[in-house]
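Trainee: Generate coordinates for the sequence data below:
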Amino acid sequence: MTAAGRFPTQLAHTLKTHNGPVNAVTFSGGPGAYILTGSSDRTVHLSRAIPSSNASATETTSPIQKYEAHGYSVLDIAVASDNSRFASVGGDRQVFLWDVEQGITVRRWGGHNARVEAVQFAGEEDGVVVSGSADTTINLWDGRSNSYKPIQTLSEAGDTVSSLHVHMPTYSIASGSYDGRVRVYDIRMGRTTVDVLGHPITSVRCSADGNALLTSTLDSRIRMLDRDDGKLLKAFGHEDSAKHTFAVGKKPAPYRNTELRIRSVFAKADAVVLSGSESNKDDICDQAHAFAWDVLSGEVLAAIPAGEKVKAVSCVAWNENGKCWASGCSDGTIKIYR
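Mentor: Down below sits the predicted model:
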C-alpha cells in the first residue's frame, strides 16, 4: 500500500465551540498541537487539536481562548510560523493582526472596500500580511510599520479574490478569483502568469516545491496544474470519480461543489488531495463529505461523511507533523481525524 493509501479516517476529536458555520480552520505551526477556527459567529477560537486524554472521539465545547473583535463573519485565518501572531479577515472589510497570548488586535488595516476572503503571511519572519478581497484587489501590508496604507496593491482580478497562497521559496503569491482565473505573482521578477479555468475559483494552493497549483472551482472539479505552463496534470472530483468513490459509512457519495466556497489542500507530503464538499440540496437527508484523493492515480482514498444533515464541509487543514487533519462544517463543528 502506498503512503497515500494509509489516509487517516478515525475521528479523534470534535469541537463544538462555535455557534455558526465554520469558514476557516488552520493548525498552529511546529507540531500543530493547537487549532485556530473562524466562524460566521464572528469569533476566532483557539483549541487543542488532539486532547490530552486518550479517549477516542472526544468532544470539546469550550475553546482555550476566544478572540472577539470582528463585527461580521470570519472568513479566513493565517498563523505566523512562530505562533505568536495570527491574522483574520471577514465581512468587516478589515484585516486584523492579533497577539495570540494577549488576545488583542495589534493592527487593523482598513484599505479594502468589500469583504475580505483570504489572508496569508509573507516576507522575512512573516513581516508582511497579504489579503484578498471581494473588491477584486490583493493588498500587501507591513506588519512592522505603523502605516495604515498597503505597501502594494495588486488589482488584476476581475471579480472577488477568494483564495491566496504565498509560496516563499519562490517569492510568489498564487491567487484564485471568481473571474475564473488563477494568477501567480512573481514578486522578485515583477511578473504575473494567468491560467483561465472558466469557472469561479474558490481555493488555490501551491505544492511544497512550488511546481504545481491545486485549484477548486464551482463545477465540482479540483484541478492540479503545472505552474509553469498551466497544463492540467490531474483532475479530481469530476464525473468519473463517482465510479471509484467509497464512503467511510453506509453509502457512496459523489463529490459536489457548485455554490459555496470550498477549500482544498495538499496532504501527506503532497501525496494526497484533501477537500470538503457540499450536500445535495435537493435531498434533505443528504450530508456533505470530506474527500481524499491519491495525487498520482486520482482515485478516491476516502469519503468521510460530516454528519447528519450537514450541508457543507467548507474548509480542511492538514497537519503534517501530527499526521492528522481537520474539517470545518456548516453546522458549527470542527472534526479532527488521525
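
Trainee: C-alpha from now on. contacts and neighbour counts both.
Mentor: OK.

Trainee: so where do the strands sit in the stretch 51-200 of the chain?
Mentor: For the stretch 51-200 of the chain, the strands defined by DSSP state E, counting those that start in this stretch occupy 58-60, 65-68, 74-79, 85-90, 95-99, 104-109, 116-122, 128-133, 138-142, 152-154, 161-167, 172-177, 181-186, 191-196.

Trainee: For the last one, buried residues please.
Mentor: By 16 or more other CA atoms under 10 Å, the buried positions in strand 191-196 come out as 194-195.

Trainee: Just checking the distance from the very next helix or strand once past it to the centre of its chain.
Mentor: Scanning the chain past strand 191-196 towards its C-terminal end, the next helix or strand to appear is strand 201-206 (assignment: DSSP states H and E). How far strand 201-206 lies from its chain's middle: 8 Å, per CA atoms, centre = their mean, to the nearest Å.

Trainee: tell me the angle of strand 201-206 relative to strand 161-167?
Mentor: Counting by axes from the mean of the first three to the mean of the last three CA atoms, to 10 degrees, strand 201-206 points 0 degrees away from the direction of strand 161-167.

Trainee: what's strand 201-206 packed up against?
Mentor: Under the contact criterion of 3 or more CA pairs under 8 Å, 6 or more residues apart in numbering; DSSP states H and E, strand 201-206 touches strand 161-167, strand 172-177, strand 181-186, strand 212-217, strand 264-267.

Trainee: run this one through as well so I can compare:
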Amino acid sequence: MSDAASNERRLRELVQWNSVFTQRLFGEPGRSALRPQRPKAGADVPDWLTKLRGTLSTQPATAAGVHEPPRTGPGVVVQAAATWALSPATRSTWYPWTLYRQVWVENSWPVALDVASDNVTFAAGVWDRSIRLFDLASGLVVHTFRSESQLLGPVRVLRFAESAPHLLYSGAADKRVLAWDTRTGRIALRLVGHRASVDALAVHPRLTHVLFSGSADEMIRVWDTRVGGQCSVHELGGHRGGVRSLVGRALEPQLLSASDDCTIRSWDIVKGVAAGVCTRHAKPVIGLSSCWLETDLTESELERLVSVSADGARMWKLPAVQLVDEIPGPAPTLSTAAVSEDGQLVCGDLDGQLHWWNAAQRCWQSQSAAPQATSGVTCSVGARVPAVVLCIAFDRSATRLLTGCHDGAIRMWRLHDEYR
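Mentor: I've put the predicted structure just below:
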C-alpha cells in the first residue's frame, strides 16, 4: 500500500473515531448518560457503563503488539475500583506514616514514579535514561527498560494504563511518548508530535487506547493508540507555559490540565476546545489530581479536583471547576505532590521535607524525607545537602507511598497504625 493511501486510511479512521467518541463513551447524542456518582460494588450498573464495557471487550490491541488481559465478567471494573478505596472511617484523614523500606538506584536517582493498576509492580524513571520495574511487595528490580536508540534526555513522566497493568507509557526529554510492554520489555508504540520534552501524561480511566500528553511546548495532544502514533486526534493549545499535569475524567468527556502559567484549564475532548480557565493560583501548578470524598448529608460520593502549587492547594468542584476550599502552602520550595484517590495529600520540597495535610486539624504535618542519619548527598566541597524530593506516588490502596529523592533512594512508607 502506498504512503498516500496509508495516510488517507489513517485520517479516515481518525475522523470516524472522533465522530463516534461520544456514542461509545457517553451514550447516544441528546441523551444524558452521565452519573454524578462513582459506581460501587453491588450497585446497579448504569447503561452507559455496560455499553462501555462491551466496547472495551471488543477492542483490538491497545497498541501494536500489546493486548489487554482477558476479562472475566461485567463487574470487573466496578470491583477493582471498590477494592482500592479505604474504609469510610479513614477517608480524608491524616495518619502518621512510617518508612519501612529503601530501594537504592546505583549511580543515579529516580525522577518519575507510578504504580501499576493491579498494585503488584511500580515503575521508576531514572536519570540515567532507563526505566526500572520493581515488585511492590519486595522492592526488588523485575526488569530494566532502555530504548534501542538512547534517549536524548531522562524520562520525565510515567503512567500505567488503568485496565492494562502491563502497558506503561513514558514521556521523556526526547519529545516522544513510548508505550512499553512490561511483560517483554519491548517498545510497543512510539508517539511523535511534540516539539519539546513531554512532562505530563494521562491515560483515560475507561478507554485504554485514549492517551493525553502535555509538553513544555505548551501543547496538549490527544492520541488514539489504535491507529498509530504519526498524528494526534486533537492538539489543544492555550497555555502560556509548560504543561505539568493532566487529569482525564471517566464520567464526562473532560480533560483538566495544570501549567507553569499558574492556570488550570478545562477541555472538551470530544470537540477539542477549551471549556474554561481557573486563575486562583499565583505560582506554577505542580500537581493535579482527582479524588472522591464522602459527604455527611447523603450516602453518595463527590468527585473533587485538587491542585497543588507553592502558594498552597486548592480543591475544586467538578465538572464546573468551581473553587471549594483553599489550603495555605507548607513551604515556598515545593517540588512535587501527590493526591490519593480518597483525598490524602502529600508534598515534597527542595529542602528534603515531606508535608502531609491533616484534614481533621487543617494543618500540615512535616517530617524528613530521609530520616536515616546517613542520608543526604555529599557535594564537591564535602558538605551534605538535603535529599531533594523529586517524585511521589501513592499505591492503588492509598496505604503505601513511594518517594524518590536526589540521594538515589526510593523510599516506601505505610500507615503507622498497621504496626499497632
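
Trainee: Output the helices and strands packed on strand 201-206 of the first structure in a markdown table; the columns should cover mean neighbour count and distance to residue 72 of the first structure.
Mentor: Supplementary listing: these in a markdown table, determined by neighbours: other CA atoms under 10 Å; distance: least, CA to CA, whole Å:
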| stretch | mean neighbour count | distance to residue 72 of the first structure |
| --- | --- | --- |
| strand 161-167 | 26 | 17 |
| strand 172-177 | 25 | 22 |
| strand 181-186 | 22 | 27 |
| strand 212-217 | 25 | 25 |
| strand 264-267 | 24 | 24 |
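
Trainee: which one of the strands of the stretch 51-200 of the first structure lies closest to residue 47 of the first structure?
Mentor: Distances from residue 47 of the first structure to each of these were compared using CA to CA; the minimum, 7.1 Å, belongs to strand 65-68.

Trainee: Can you give me the buried ones in the closest one?
Mentor: Neighbour-count burial for strand 65-68 of the first structure flags 66-67 (criterion: 16+ other CA under 10 Å).

Trainee: Onto which residues of the second structure does it map?
Mentor: When the second structure is aligned by TM-score structural alignment, the counterpart of strand 65-68 of the first structure is residues 143-146.

Trainee: related to what we said a few turns ago, rebuild the strands of the stretch 51-200 of the first structure as JSON lines, extending it with distance to residue 266 of the first structure.
Mentor: As requested, the strands of the stretch 51-200 of the first structure are arranged in JSON lines below (distance: least, CA to CA, whole Å):
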{"stretch": "strand 58-60", "distance to residue 266 of the first structure": "26"}
{"stretch": "strand 65-68", "distance to residue 266 of the first structure": "28"}
{"stretch": "strand 74-79", "distance to residue 266 of the first structure": "16"}
{"stretch": "strand 85-90", "distance to residue 266 of the first structure": "21"}
{"stretch": "strand 95-99", "distance to residue 266 of the first structure": "26"}
{"stretch": "strand 104-109", "distance to residue 266 of the first structure": "30"}
{"stretch": "strand 116-122", "distance to residue 266 of the first structure": "17"}
{"stretch": "strand 128-133", "distance to residue 266 of the first structure": "21"}
{"stretch": "strand 138-142", "distance to residue 266 of the first structure": "23"}
{"stretch": "strand 152-154", "distance to residue 266 of the first structure": "26"}
{"stretch": "strand 161-167", "distance to residue 266 of the first structure": "12"}
{"stretch": "strand 172-177", "distance to residue 266 of the first structure": "15"}
{"stretch": "strand 181-186", "distance to residue 266 of the first structure": "17"}
{"stretch": "strand 191-196", "distance to residue 266 of the first structure": "20"}
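
Trainee: what's the closest of those to residue 43 of the first structure?
Mentor: Checked against CA to CA, the stretch from those lying closest is strand 65-68, at 5.2 Å.

Trainee: What helices and strands are in contact with the closest one?
Mentor: In terms of contacts (3+ CA pairs under 8 Å, 6+ apart), strand 65-68 of the first structure is packed against strand 43-48.

Trainee: Between strand 219-224 and the lengthiest helix in the second structure, find me the angle.
Mentor: Among the segments of the second structure that qualify as a helix by DSSP state H, the longest is helix 3-26. Helix 3-26 of the second structure and strand 219-224 are oriented at 90 degrees to each other (the same axes, to 10 degrees).
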